[in-house]
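1. Quick one, what's the 3D model for this:
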Amino acid sequence: MIFRCWRTIRYLKWRQIYYRFRYAFPHFLNSPSISFSFFTEKLVSRFPFPLLSPPSFDGKQCFTFINQTHALEGNNWNDVSREKLWLYHLHYQQYLLQEDCDAAYWVRKWIQDNPPYQGNGWEPYPISLRLFSWIKVAIQKKIVLDEDVLSTFSRMVSRLYSRIEFHLDGNHLLENLLALYLASYFFEHTDFRNRRIRERIESLLKKALDEQFLEDGGHYERTPMYQAILMERIADLLNIVDRNYCPELQDKLVIILRRGMRWLNTMAPFGRIALFNDSAYNGTPDLNGLNPYVARILNESVDSLVQPLDSMIPSGYIRVGCGDWTIIQDVGPVGPDHQPGHSHCDMLSFCAWLNGQEIIVDSGNCTYRKGEMRQYCRSTRAHNTVTLNDMEQAEIWASHRVGRRGYPVVPQIECSSQRISMKSGHMAYHFLPGKPTVVRNIILDNNRLMVEDRVESNHEIVCASYLHFSPNVSIQKIGKDIIVIADSRRIRISSSVEGILEKGYYCPDFGKIIENTVVRFVFKNKLEYVLTPI
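-> So this is what the prediction gives:
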């Protein structure tokens, strides 16, 4: 246990360690009061705010989040019998934009039932999202921000400013800073201290944006769901904040939004994201609403141009299309070394579509609660990749921890009009005797999908390669071959070793687990299999 902890914390930034200890003693922290005059005349937006998630409020007392429906009993916003993620969604208050929601009532009720600084709602991440929710609903529904609301707004901003999640970093830190930047837009900056706070927020946000968004537009946690969430947040910010307010930062946000949306659409070939890492459909803003919303913000189309080859090497993904096949492969590391909490053991894994229908899928993610299913969703065997000696690519533990991890080798890509070849590999298993390297070559040629897995080692190793199929297809075994029956096509899988049909789990949403079919190939050093439409 001690060594595993060391293998985990050795990758952290010193700032993360410092703030982890600092926030561990909250009694020694104050929440400084940031007093400001709220400019209500700034409560305008260029365009209406779309509701990009399914309705979660029934108009009375019941809320549905992560496929769980519960009533809010009295003033118990922090029911310990509820999953933490469910409670977080309750406190985000993104349901305030629903037409059947009395937003003014629910804002007042939250204030009455959640005194400072008690419960989940006063944690930094829920504060960040709720600040956006309150501003958006104040603009959209013209609710009056009375003295009580503005006083609570000030307390939330003060609390967030004193608890910025430097210890977590990643998307949490970015959400904190985006919310503080939005709040600072409404500050009266004649007071020196408030002006200094604003300048610090802007400086921190610029640094975070530069670090977290890569050259190809992807967020460095490499998770399509969080990419979409951050794109919505940045679009909301640009919709509200005047372009002349901090022009340099506003221009940076425009560039990030443009690149980020292209990345997101590339990772969603047919309107839905590929479920790499901690992605789930019901946690992702609806792209059918997000795309036109961002197009209005940018005054330009944001649809991704489909190319035969789209290499997003900084993010570690490659998307290819050839014949009737579309493939997205993960050729990147587990994530930023200092924050791999949303990463899975999925190096060299891929998803495949035939004529737009999902055939080979990522297992997705159904929960953040520590336990068997959380461990499964993050595991190597839950992905379309190779395990050695039944060990994990990375030392995943708890709910969001990663200890030992390995790194990929630079992929080699060859592309012609009729043939695409992607050769990639990783050294994640170098901790095993013989320091084995896993190499995968994916070839699209003559409408066939060919995969060659090779393990380079001078020691004998038990190798297994997995294929996870969509629950919307059926699988039959005919002799040594496997037949996949899709809506309009059949696919024959021929392999150098006989595939074994097993039960697996497909988790497209939080709170949803669907049984599916998995094919496992057990081999020694080399495996070849071919998927041919028939």
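2. Only C-alpha atoms from now on, for both contacts and neighbour counts.
-> Fine.
3. Show me what the host helix or strand of Glu452 is in contact with.
-> According to DSSP states H and E, Glu452 maps onto strand 448-456. Strand 448-456 has contacts (CA atoms under 8 Å, 6 or more residues apart in numbering) with 325, 386, 436-444, 463, 524-533.
4. Here is the second sequence; please produce its structure so I can put it next to the first one:
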Amino acid sequence: MSLNGIINKGVRIYHTVKFLKLSQVFYQLKYRIATVKSLKPLVAPLHNKHLAFKVETPQVASATNDATFNFLNLQVVFNNNIDWDYQGNGKLWNYNLQYFNYLQQHDLPNHTKQAWLKQIGGWLKDGHLKPEPYPVSLRVMNTIRFITNQKQVEPVIIDDLFAQLSYLNHNLEYHILGNHLLENAFALFMGAHFFNMDTWRQKAKAVLYSELKEQILNDGAHFELSPMYHQIILFRVLELADWYSNADGNDTVFLTFIKTTAANMLGWLKNITFSNGDIPHFNDSADGIAYNSSQLFEFAQQLGIKPVTQLKLAGSGYRKYQFNNYECIIDVGAVGPTYQPGHSHSDALSFVLYNNSLPVIVDTGTSTYQIGDKRNHERSTNAHNTVEIEGTNQSEVWGGFRVGRRAEVTIIKDTANELTAVHNGYQKKFAANHQRNFNFAGDLIQIEDNISGSANLVCKALFHFHPNCNVQIQGNDKVLIDNIATMAFSGATRLEMQHYEMADGYNKYLPAICLAVSFNNDLKSIIAFTSI
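-> A predicted model of the protein is given here:
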């Protein structure tokens, strides 16, 4: 690597690390020094309390009795010789194997589920599989749910469950924080009640109080600003409200806090969900991972928890405009949270557009967490419906889950029909700012882009169309989206159709068209919907 390369890498690392909390640095060093390579065998207390789950989770088939597993649209057949550390499909696939969500499948025999729990317990204890707090958290919650519905469970499974919770108690992910620490706390709190461990209970409750207060924003959004992760965390909050409502001696103040948090999160989800039930795939979001919005609304209804309807989109930085035949959701939020932006994309001032409940302009989506070209592209500015300057990113996304310098967004105007915002992500490199104005009027959307500062920059406004859209360029300044709308451009120097792959879930793609509109400093785009 050249000297300039070394310097640039050092600067990038500096601008990444400077946002971390001191506690993250401390625990990162602590856990690196005191690495846990195997699970310490323990004997569980003689008496445990089965929890009462009133609402059954929706069934998702991902495993068969012959040890065939299907996660993230990738299947592996182990032929009853399961490699619990299998990395052939990447770390996230292996994590899904370790989560044991399939314990809730009715079509898997109970003896098979218990056999697999014993197997993975053995692997953890003999060092074949290193324990990690995140998959441990999800597995213990699934295991407790499973045990609750069984008349008899082999004692070694109970002992291994206790050992994993004991490990988790000493290895909460303070170095990562965010949704990881919340999952740890949900699991430890559930385990504390199962084994009647008061020290675990108090510790987990304190974390849940502090983290939910910090991580749930003033409009009810989860602060990692991924609609998918919002659904994941909302499910955990609802699940906690379910079983804790039936727990002996529950803390009514804490339970009220949990239900209030759930109601606020439901309110945000209702606001961000399209009328057909879809969520916009901003940041790291995909279908088929979390329970969808309709399932979560049904879960909440069974618990008697209603969405807070008076909450408006605010702190999350998302805005939604809904008219007679279209819905448009815009991202004018920051990269966040500052100290854990791992699921953020370089997508300031991007938007997603639906017409008559069908997707028209969409986010490219997320298909992988594997570090490489695909992950880099899906997080890039080029993969979003915003303006790219000189082929570079607004925010410095790198390394799969890292962000160095990041664009700061300022909202200038925010009314019922108009939104104007500006970001400075190109200021350092090109001495340029990007301002975008959206104006909504009946069947028309007008978008004005202005690049202030340097002249003679190569600017491109990008519009990613859903695969079902038939898009045609007409002349030098117009595009026809068959039976949906026309797009007219003022200030464009070139219109070009480009092929891209839309993520249709993890590791699954659909071919589609992106319109790249080149311009100098100013571009006006008018979307006029066709009346049918």
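5. where does the TM-score land?
-> Once superposed, chain against chain, the TM-score is 0.91 (TM-score structural alignment, normalised by the length of the second structure); 513 aligned residues with a CA RMSD of 2.2 Å.
6. and the longest strand seen in the second structure with strand 444-453, angle?
-> Criterion DSSP state E: the longest strand present in the second structure is strand 509-529. Strand 509-529 of the second structure runs at 100 degrees relative to strand 444-453, counting by axes from the mean of the first three to the mean of the last three CA atoms, to 10 degrees.
7. what stretch of the first structure lies opposite strand 509-529 of the second structure in the alignment?
-> Mapping strand 509-529 of the second structure onto the first structure (TM-score structural alignment) gives residues 513-533.
8. Just say helix, strand or coil for the counterpart of Cys328 of the second structure in the first structure.
-> Aligned against the first structure by TM-score structural alignment, Cys328 of the second structure finds its counterpart in Ile327. Recorded secondary structure, Ile327 of the first structure: strand (DSSP: H, G, I helix; E, B strand; the rest coil).
9. Of all residues in the second structure, which one is nearest the centre?
-> Against the mean C-alpha coordinate of the second structure, by CA atoms, centre = their mean, the closest residue is Tyr229 at 3.5 Å.
10. Which parts of the stretch 151-300 of the first structure are helices?
-> Ranges of helices in the stretch 151-300 of the first structure, per DSSP state H, counting those that start in this stretch, are 170-184, 192-212, 224-240, 247-266, 287-298.
11. So for Arg46 of the first structure, which of these sits nearest?
-> The closest of those to Arg46 of the first structure is helix 224-240. By CA to CA, the value is 5.6 Å.
12. any idea what His499 of the second structure aligns with in the first structure?
-> Matched to the first structure by TM-score structural alignment, His499 of the second structure sits across from Lys503.
13. The strand or helix carrying that match packs against which elements?
-> Assigned by DSSP H and E, Lys503 of the first structure belongs to strand 500-506. If you count contacts as 3 or more CA pairs under 8 Å, 6 or more residues apart in numbering; DSSP states H and E, strand 500-506 of the first structure packs onto strand 514-523.
14. residues in the first structure matched by stretch 16-26 of the second structure, start to end?
-> Aligned using TM-score structural alignment, stretch 16-26 of the second structure spans residues 8-18 in the first structure.
15. What is the burial count for the match of Cys328 of the second structure?
-> Neighbourhood size, Ile327 of the first structure [other CA atoms under 10 Å]: 20.
16. my read: it touches Cys351, true?
-> Yes - here Ile327 of the first structure reaches Cys351: they are 5.8 Å apart, a contact under CA atoms under 8 Å.
17. circling back to that earlier point, just checking, the match of His499 of the second structure touches Glu515?
-> Yes - with contacts defined as CA under 8 Å, Lys503 of the first structure counts as touching Glu515 at a distance of 6.7 Å.
18. how close does the strand holding Lys503 of the first structure sit to the second structure?
-> Taken over the aligned residues, the distance from strand 500-506 of the first structure to the second structure averages 1.1 Å (mean CA distance after the TM-score superposition for the first structure).
19. roughly how far out does that strand sit from the chain middle?
-> Centre-to-centre, strand 500-506 of the first structure and its host chain are 25 Å apart (CA atoms, centre = their mean, to the nearest Å).
20. Could I get the buried residue list for that strand?
-> Across strand 500-506 of the first structure, burial judged by 16 or more other CA atoms under 10 Å covers 501, 504-506.
21. what's the closest of those to Gln412 of the first structure?
-> So of those, ranked by how close each gets to Gln412 of the first structure (CA to CA), first place is Tyr506, at 30.5 Å.
22. my read: the closest one touches Thr517, true?
-> No - Tyr506 of the first structure is beyond contact range of Thr517, at 9.1 Å (criterion: CA under 8 Å).
23. what touches both of these two?
-> Shared contacts of Tyr506 of the first structure and Thr517, defined by CA under 8 Å, 6+ apart, comprise 470-471.
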